[in-house]
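Asks: Pasting the sequence and the predicted model now:
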Amino acid sequence: MTASNSSPQGRYPAGGDAFPHRDLLGLAGLAPHELLFLLDEAEQWVDLNRHAQKRAEVLSGLTIINAFFENSTRTLLSFEIAGKRLGADVINMHAATSSVKKGETLIDTALTLNAMRADGIVIRHASSGAVRLIAEKVDCPVLNAGDGQHEHPTQGLLDALTMRRAFRERGESGEPFCGLKVVICGDILHSRVARSNIHALTTLGAEVRVCAPPALMPAEIEQLKVTPYHDFDAALAGADVVMMLRLQLERMQGQFVPSPREYRHLYGLTVDRLAKAAPGAFVMHPGPMNRGIEIDSNVADDPRCSLITTQVEMGVAMRMACLDVLTRRGRGVEGWQ
């Protein structure tokens, strides 16, 4: 499997002009063709991952460091699998065992990683903007695996890929995003996943509605070209996709919501509530799920509507695509110099 250099049907510029950025720190500001390019690049890796032999050697000889200053299961594991399936040497650095715990500054950590001459660094950090700070201090591509309440770009991309494939498998041709009605419900205030999804989906032409209790709705959220709701039933009317978010209690200080029971009553996705969406609406959740609070098991596990496990599968393919694309210049891939 080799990197593709052509632009199908002129969807985006050829070669490195299709994605001219060294890093992937967020989806805000990316052009529609840049998002579509990354989605298209991921398709080849979806196919590879479904084969018995799940390995390509496009990153053979390269070293990828996964520097996770914040706990993670799904994201870290999928980045590790992605790098190894591309043939890279993958090193995981956990903050709990790093010199950060000994008082080392973030900049000194960045300089240390840079001195090791990695070919790419994947970073997850609890502080918004920390990934950009590190990117400014290193010489290799940096990929944001989630920074504070800012962004989680590969999650936004994998969610868009999941939606596109789901509608295409249903028989709809072309790009499904224009006019697509997507509801994102839950802890919008603290969610970097919501922000990256909003940036990706609105850029691609979707209508995005966000729904949350007043205390968990960011001020002036309308500036992100979304429609805010506090009434979940109203937000669901005619929705094609419903994405649920968990309550990020670890980021909350003080009382943001009533009891879990009351929250489920107002904002939990049940079978009856899902019926208010468009017929055949899909259900998504980035995980981890709090079953019985923001989503009921008979919705999350329903294969007719739930795309939750598909999101996990698409995550590996999307992260493979991002690692491949961001390292092409360093590898001297034709057209990417």
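Replies: Now that the structure is in, tell me what you want to look at.
Asks: make it CA atoms for all contacts and neighbour counts henceforth
Replies: Will do.
Asks: Which residue ranges of the stretch 1-150 of the chain form strands?
Replies: All strands of the stretch 1-150 of the chain, identified by DSSP state E, counting those that start in this stretch, fall at 63-68, 89-94, 120-125, 142-147.
Asks: which outside residues touch the second one?
Replies: In other words, strand 89-94. Under the criterion C-alpha atoms under 8 Å, 6 or more residues apart in numbering, residues 60-70, 80, 83-84 lie in contact with strand 89-94.
Asks: A further structure is provided below for comparison with the first:
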Amino acid sequence: MKAATDLPPVGRHAGQPARRHLLSVADLGADGIEEVLRVTDSFVEVSGRAIPKVPALRGKTVVSLFFEDSTRTRLSFETAARRLSADVMTFSAASSSVNKGESLRDTVETIEAMGIDGVVVRHAGSGVPWQVARWLRQAAVINGGDGWHEHPTQALLDCYTITRMLAGAPAHEGGPGSLAGVRIAIVGDIRHSRVARSDVLAFSALGAHVTLVAPPTLLPPSLAGWPVEVSHDLDAVLPTLDVVYLLRLQQERMREALLPSLREYTATYGLTSTRARLLPDDALIMHPGPVNRGVEIAAEVADQPSSVITRQVANGVAVRMAVLYLLLGSGVDLAA
């Protein structure tokens, strides 16, 4: 494996020092995505050890700066940092000086003054990680999800899960980091989904054919520039797929009535047991979580062998270890 100092930057921004951030899948491109997937293989092996820990980030400090509720992403990053022997600081907006009127900039600069190396930012406002990256002088910034905009590490773990699960399958025409020939449908609330946006960028960069399946009210106002096809007929699309990727209805983000009812949505776009039988036998079923069982996916379908939802969670730790290592790594031999 290359030492971290030998790796190219994953993102530089005008007017900033030449340091690295991961704010968007676009910061990586196909080569960068494939590099993350290759490094992840090493950390999957580490995670399988009796003591799943390496000294790669010993002496580094990583902050979870979460202004929005999260279970999977926050715990995944914190677990990843600890397995790399980094020190972890957890920020909770509910118990911080933000509630006393402190600005986001003052909060960020205060935390950096404590001496940190990396910040994972999650915020309900689109673009906040970019702003944080402009304010910070030393620390690398990782986008842990911003508004409706992006969630790059979710897309990376999804790419890792698909490429490794489909390795050797007839549909998998490319190399180990490629999705060439793979047909993926992203189903559900595309309009409000940062996961969908990052996944479309990542899947298409690796050569997949992506179809968005949703009612018109749950699609973005414009799909100009999206390298996708669109369908409103899930039943017609399912038999053609290698991967069906289901999204949660984000009712907390909906400011208007976009659906007649949850029951009608499930009847048309939910992956019921009957509908799941339309999938090819080797197709993967995916979901970024949290799962609303009985809405976008039937409980029995979420638990069947072709569902890799828990595999995504497990892979997420290894992928985030890879991202942290590539951004902050000291070049320590991972075999140590």
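Replies: Structure's in. What do you need? Since the structure is predicted, the reported quantities are computational estimates derived from the model, not experimental observations.
Asks: now what about the TM-score between them?
Replies: Here the TM-score for the pair of chains, by TM-score structural alignment, normalised by the length of the second structure, is 0.91; 322 aligned residues with a C-alpha RMSD of 2.0 Å.
Asks: still on that earlier bit, just name the most buried of the strands of the stretch 1-150 of the first structure.
Replies: strand 142-147 (a mean of 26; mean count of other C-alpha atoms under 10 Å).
Asks: Show me how far it is from its chain's centre.
Replies: 10 Å (C-alpha atoms, centre = their mean, to the nearest Å).
Asks: just to revisit the earlier point, can you put the strands of the stretch 1-150 of the first structure in TSV and add distance to Gly171 of the first structure?
Replies: Shown next, in TSV, are the strands of the stretch 1-150 of the first structure (distance: least, C-alpha to C-alpha, whole Å):
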stretch	distance to Gly171 of the first structure
strand 63-68	38
strand 89-94	38
strand 120-125	36
strand 142-147	32
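Asks: Val182 of the first structure is nearest to which of the ones you listed?
Replies: Of all the strands of the stretch 1-150 of the first structure, it is strand 142-147 that lies closest to Val182 of the first structure, at 21.9 Å by C-alpha to C-alpha.
Asks: Give me the angle between that closest one and strand 63-68.
Replies: 20 degrees (axes from the mean of the first three to the mean of the last three C-alpha atoms, to 10 degrees).
Asks: Contacts for strand 142-147 of the first structure next, please.
Replies: Outside strand 142-147 of the first structure, the residues that reach it (C-alpha under 8 Å, 6+ apart) are 22-26, 75, 120-131, 135, 151-154, 192.
Asks: Give me the buried subset of the residues you listed.
Replies: Neighbour-count burial within the contacts of strand 142-147 of the first structure applies to 22-26, 75, 120-126, 128-131, 135, 151-154, 192; the criterion is 16 or more other C-alpha atoms under 10 Å.
Asks: Ile111 of the second structure -> the first structure?
Replies: In the first structure, the residue equivalent to Ile111 of the second structure is Leu113, according to TM-score structural alignment.
Asks: ok, which stretches of the second structure are helices?
Replies: 29-47, 72-83, 104-113, 128-135, 152-165, 194-205, 234-237, 262-269, 273-276, 299-302, 309-328 (DSSP state H).
Asks: need the contact list for His285 of the first structure.
Replies: The contact partners of His285 of the first structure, taken as C-alpha under 8 Å, 6+ apart, are Met243, Met244, Leu245, Leu307, Ile308.
Asks: now the last one, nearest residue through space, not along the chain?
Replies: Once its chain neighbours are removed from consideration, Ile308 of the first structure has its nearest residue in Met284; the separation is 5.2 Å (C-alpha to C-alpha, 6 or more residues apart in numbering).
Asks: show me the contacts for the most centrally placed residue in the second structure.
Replies: Nearest to the geometric centre of the second structure sits Gln154, at 0.9 Å (C-alpha atoms, centre = their mean). Under the criterion of C-alpha under 8 Å, 6+ apart, the neighbours of Gln154 of the second structure are Val195, Ser198, Asp199, Pro288, Gly316.
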